[in-house]
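Asker: here is a sequence together with a model predicted from it:
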Amino acid sequence: MAAPDDSRVPRRPGLLGRQFRRVSGPIKESRGLPRVVLWIGTAITGMWVLVAIFAPWIAPYGYAQYQTAAGERFPKHLPPNMDHLLGTTVQSTDVFSRIIWGARTEVEVVILAVLFSLAIGLPVGLISGFKGGWLDRVLVLIMDALFAFPYLLLAIVIAFLLSDVLASGVLTAAIAISVVYVPQYFRVVRNHTISVREEPFVEAARAMGARPRWIVTKYVFANVVQSVPVVATLNAADSILTLAGLGFLGYGIQPTQGAEWGYDLQRAIADAGAGIWWTGLFPGIAIVSLVTGLTLLGEGLNDVLNPLLRPRRTEPVKFPDKQDDGAETGRTQPEQRGKS
């Protein structure tokens, strides 16, 4: 007896495939302004991500390079020209190269900060919302205490405490920023978990004898994780400003470890009074551009994925009219009245 042909049997998509279809479906069906906002934010953010990936090939010089290969030092405060497209700084570094290398630093810190925040806030919020009781009260108290601190002050304290252990690098900045945003992920996930755990399908799973771990991973997580991409995108935009604030105050990335736009703005304060505008203008434009792109991306995702805000495509419904003898005609109701 021949074995059945498995190639004709449709395979069910896995968990990741189902989640991807659940997220991509509303994006494909989106219409109007939310779709435009989403794609504009995606284009701006994608542009900076590509710049960060190909920074070694785009930047003409290194982020701390101040002289040519022949040993000649770049002029200080040189205006934009053909050799230095965006001019030079007081340290004789190329502004364009520092912006390109700074994009890589910003993207690295944002990705690490979002991953660290998700790795802590998502499981802790799930456990707190599903278990409840004294554990939930303790975790809520801790997260509210962290949330009560000003986010920039908390990031400065964490960066200062870790500077002696990890030095002031990308990892230190990412950890300092992630501590700030863990309470936000915790709140969103916990509140959503509390509402999902009372749904009938969760009660049915309990009645069938399913273990709590299976219920959380199989049913609760799939419904809670839908709100995470929007929060992660908006927090990524906010983390750019936090990193720029740390660099502006001197607690971010050190100039010998990487280029950072907030540090460049701090060094450009003295230049602004002397009429040297290019050292501070272009890093500021880079910060505003990336923050705007991430914000538009987050707002677009919120409008598209939220069923209460998502606009749906509607088509007019035409009902066929009938003549006196009961036969259907293609005329509209006003035309029939005019004929009669």
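Answerer: Noted; the coordinates are in hand.
Asker: CA atoms for contacts and neighbours, from now on please.
Answerer: OK.
Asker: just give the nearest non-adjacent residue to residue 144, would you?
Answerer: Leaving aside its sequence neighbours, residue 144 sits nearest to residue 183 (C-alpha to C-alpha, 6 or more residues apart in numbering; 7.2 Å).
Asker: tell me which strands and helices the helix or strand hosting that neighbour is in contact with?
Answerer: Element membership for residue 183 (DSSP states H and E) is helix 170-196. The criterion is 3 or more C-alpha pairs under 8 Å, 6 or more residues apart in numbering; DSSP states H and E, and the helices and strands that helix 170-196 contacts are helix 95-131, helix 133-148, helix 151-166, helix 221-224, helix 228-249.
Asker: use this one as the comparison:
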Amino acid sequence: MTFITNPRILASAAQAGGRLQSQDGALANLTSGYYPTMQVELDPHARALFCFMRPDGRPSYTPELLRDMSAIQRDIYCATTAPAPAAFRYVVVGSRIPGAFNLGGDLHLFGAQIRAGNRAALQAYAHACIDIVYTNATGYDHRVTTVALVQGAALGGGFEAALSCNHIVAEKSATFGLPEVLFNLFPGMGAYSFLSRRMDAIRAEKLILSGRVFTATELYDMGLVDVLAEDGDGEATLRTYLARLDRRYNTHQAVLQARHRVHPLTREELIAVVDVWVDAALNLEEADLRKMDRLVKAQTRRHGDVGLRSAAE
């Protein structure tokens, strides 16, 4: 019998042959370089699984990256299934792209599908993103503790992905922002839900509508970042933090579960909000889409070339 509740995980297992991967098989996948756009490393001493994003081109949530993240999440579920003890207690999400955690949604795909009026494609992409952040936020049905290690820029969906984790460790030079308002949209992949739980609705809305880029220190002062690390020391600081958490593992797990009880987050809430985002995206005018295009070009100049196949497909 399985107690996995995430419908995407169950659907993925069904497509793979109607059953979930065995615990040993899933762990073998996780430690064998099985995912083209991700680098996964198991640190037995830290009892942590490190999942580093490394998408081709502009560091955004491409369909290929979402595919690999979904597969990793399925294997993490299976690798942490009782009764055998799991090989790790913590799942760390980071990036191997210098200067960037993640710049957010695939804006080339958005522009192409909005211009085509393709609601189904936008909705499918958005729901895939929601399943990723929902799994982070719920700690894989409370099996593990999720931690974001932010080195570089975390913008749009990148910021939302960091917020979805139970803890955030950020280097001091890291930056965070929700630029969607610059092209007349709003961040729909969880920002409102996560920020309003970590802060309050009024301050969350002010942050979302500001369009500002914040430093890690500013977010630490707001209580959004849990630990600040010196530049270049992010991974070492994170391991120290995990060791501190592990010394009181039972307490921290109980507090996380209490947090979920007091401020419950449902997949249905996230889906309802992201469907509002889909409607708003389809209402964008050509002038808004040109602003989106200019943002892509600016990010491309700073962070590297973009694979254009997403927009063409």
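Answerer: Okay, I see it. Fair warning: this is a prediction, and the values are worked out from it, not measured in the lab.
Asker: let me see the TM-score of these two.
Answerer: TM-score of the superposed chains, computed with TM-score structural alignment, normalised by the length of structure 2, equals 0.25; 131 aligned residues with a C-alpha RMSD of 6.4 Å.
Asker: closest one to residue 50 of structure 1 among the helices and strands packed on helix 170-196 of structure 1?
Answerer: Of all these, helix 95-131 sits nearest to residue 50 of structure 1, with 9.2 Å by C-alpha to C-alpha.
Asker: between that closest one and helix 170-196, how many degrees?
Answerer: 30 degrees (axes from the mean of the first three to the mean of the last three C-alpha atoms, to 10 degrees).
Asker: next, the buried residues of the helix holding residue 183 of structure 1.
Answerer: In terms of neighbour count (16 or more other C-alpha atoms under 10 Å), helix 170-196 of structure 1 has its buried residues at 170-194, 196.
Asker: how far off helix 170-196 does the very next helix or strand once past that helix point, in degrees?
Answerer: Later in the chain than helix 170-196 of structure 1, the nearest helix or strand by DSSP H and E is helix 200-207. On the basis of the same axes, to 10 degrees, helix 200-207 of structure 1 is oriented at 90 degrees to helix 170-196.
Asker: tell me where the stretch 51-200 of structure 2 has helices.
Answerer: 63-79, 107-116, 119-137, 139-142, 157-164, 191-198 (DSSP state H, counting those that start in this stretch).
Asker: tell me the most buried of those?
Answerer: When you average the neighbours per residue for each of those (mean count of other C-alpha atoms under 10 Å), helix 157-164 leads with a mean of 27.
Asker: show me what it is packed up against.
Answerer: strand 100-102, helix 119-137, strand 145-150, helix 191-198.
Asker: reformat these as TSV; add distance to residue 175 of structure 2.
Answerer: Listed next are those as TSV, based on distance: least, C-alpha to C-alpha, whole Å:
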stretch	distance to residue 175 of structure 2
strand 100-102	9
helix 119-137	20
strand 145-150	9
helix 191-198	16
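Asker: on that earlier part again, save the helices and strands packed on helix 170-196 of structure 1 as CSV, and put in distance to residue 337 of structure 1 and mean neighbour count too.
Answerer: As requested, those are exported to CSV (distance: least, C-alpha to C-alpha, whole Å; neighbours: other C-alpha atoms under 10 Å):
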stretch, distance to residue 337 of structure 1, mean neighbour count
helix 95-131, 62, 22
helix 133-148, 67, 14
helix 151-166, 69, 17
helix 221-224, 53, 17
helix 228-249, 53, 21
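Asker: mind checking which of the ones you listed is nearest residue 322 of structure 1?
Answerer: When those are compared by C-alpha to C-alpha, helix 221-224 sits nearest residue 322 of structure 1, at 48.1 Å.
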